[in-house]
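Chemist: here is a sequence with its predicted model. Questions after.
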Amino acid sequence: MYITTSKGRGVIYIGVTANLSERMWKHKHGVTEGMVKKYQVNQLVHYEWFETMEEAMSREQQIRDWNHAWKNELVTSNNPYWKDLSHELW
């Protein structure tokens, strides 16, 4: 499960993938259509690992249901300056 944002923390995107490195490459290179490409949501600011896809999808849905302030607090508590963490993947 991962959270990306556009520059300036404008738009938050929450997703799930089995291969975060590959998914972030797609985000960064504009390969992913839709919201990700339209709003350039390509800064990885939070991610969590799970044993199963079901667990990851459950966590994703939980966070999607949160209000914006809670999402911001989750990111800030682990990444206070909202740095792009994608370098940790390569």
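Modeler: Nice, thanks for sending it over.

Chemist: C-alpha only now, for contacts and for neighbours.
Modeler: Fine.

Chemist: how long is stretch 79-90 end to end?
Modeler: End-to-end distance for stretch 79-90, by C-alpha to C-alpha, to the nearest Å: 18 Å.

Chemist: show me what counts as buried in that stretch.
Modeler: Residues of stretch 79-90 classed as buried: 82, 84, 86 (neighbour count, 16 or more other C-alpha atoms under 10 Å).

Chemist: stretch 63-76 now?
Modeler: By 16+ other C-alpha under 10 Å, the buried positions in stretch 63-76 come out as 63, 71, 75.

Chemist: and the first one, what helix or strand is that in?
Modeler: Read it as Ile63. Remark: Ile63 resides in helix 53-64, with elements defined by DSSP states H and E.

Chemist: please apply the same query to the second one.
Modeler: When elements are assigned from DSSP H and E, Lys71 belongs to helix 68-78.

Chemist: below is structure B, check it against A:
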Amino acid sequence: MLERSNRELYRAKKHGLRLPHYVRNDNNYYFRWMKIHLYYVYILTNKSNTVLYVGVTNDLQNRVSEHKIYKGFTAKYECNKLVYYEEYQWIQDAIAREKQLKAGSRQKKIDLITVENPLWNDLSADWYD
């Protein structure tokens, strides 16, 4: 069993898609594969970088495309340029970070974006045709 377990661990590391989860059954331990969930906190802005929108999602690419298509705050203010995002494994951490960013000043958000993306390029520009 140990030999097989090492192969499974190697496979998980190599592909980065699943992690082993130890489960106890009748005094024996075995692996059960768990999918790794990723959550994102992101900041969108408009063409002139005057409006900032902070959000959280579990599918960043899909959510950004929704902002580009659907009506709402981001459509009204033309916020369709992804300038910053962070990745989290736990939704509670992502929501807490989103609240922290929303409560923070505009200047703190600008400083955060400038450190990671000094030119304020659209990080999602090459995601779509």
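Modeler: Arrived safely, thanks for sending. Owing to the predicted nature of the structure, the values given are computational and were not obtained by experimental measurement.

Chemist: residues in the second structure aligned with the helix holding Lys71 of the first structure?
Modeler: Using TM-score structural alignment, helix 68-78 of the first structure lines up with residues 106-116 of the second structure.

Chemist: that stretch against the first structure, how far on average?
Modeler: Averaged over the aligned pairs, stretch 106-116 of the second structure sits 0.4 Å from the first structure after superposition, using mean C-alpha distance after the TM-score superposition for the first structure.

Chemist: can you give me the strands for the first structure?
Modeler: Using DSSP state E, the strands of the first structure run over 2-5, 12-15, 43-47.

Chemist: mean neighbour count and distance to Trp90 of the first structure for the ones you listed - can I get that in JSON lines?
Modeler: Shown next, in JSON lines, are these (neighbours: other C-alpha atoms under 10 Å; distance: least, C-alpha to C-alpha, whole Å):
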{"stretch": "strand 2-5", "mean neighbour count": "23", "distance to Trp90 of the first structure": "16"}
{"stretch": "strand 12-15", "mean neighbour count": "18", "distance to Trp90 of the first structure": "19"}
{"stretch": "strand 43-47", "mean neighbour count": "22", "distance to Trp90 of the first structure": "13"}
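
Chemist: Met53 of the first structure: which of these is closest?
Modeler: strand 12-15 (11.6 Å; C-alpha to C-alpha).

Chemist: columns distance to Ser21 of the first structure on top of the strands of the first structure, output as JSON lines?
Modeler: What follows is those, written out as JSON lines (distance: least, C-alpha to C-alpha, whole Å):
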{"stretch": "strand 2-5", "distance to Ser21 of the first structure": "11"}
{"stretch": "strand 12-15", "distance to Ser21 of the first structure": "13"}
{"stretch": "strand 43-47", "distance to Ser21 of the first structure": "11"}
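
Chemist: so which of those strands gets nearest Trp25 of the first structure?
Modeler: Ranking these by proximity to Trp25 of the first structure (C-alpha to C-alpha) places strand 43-47 first, at 10.7 Å.
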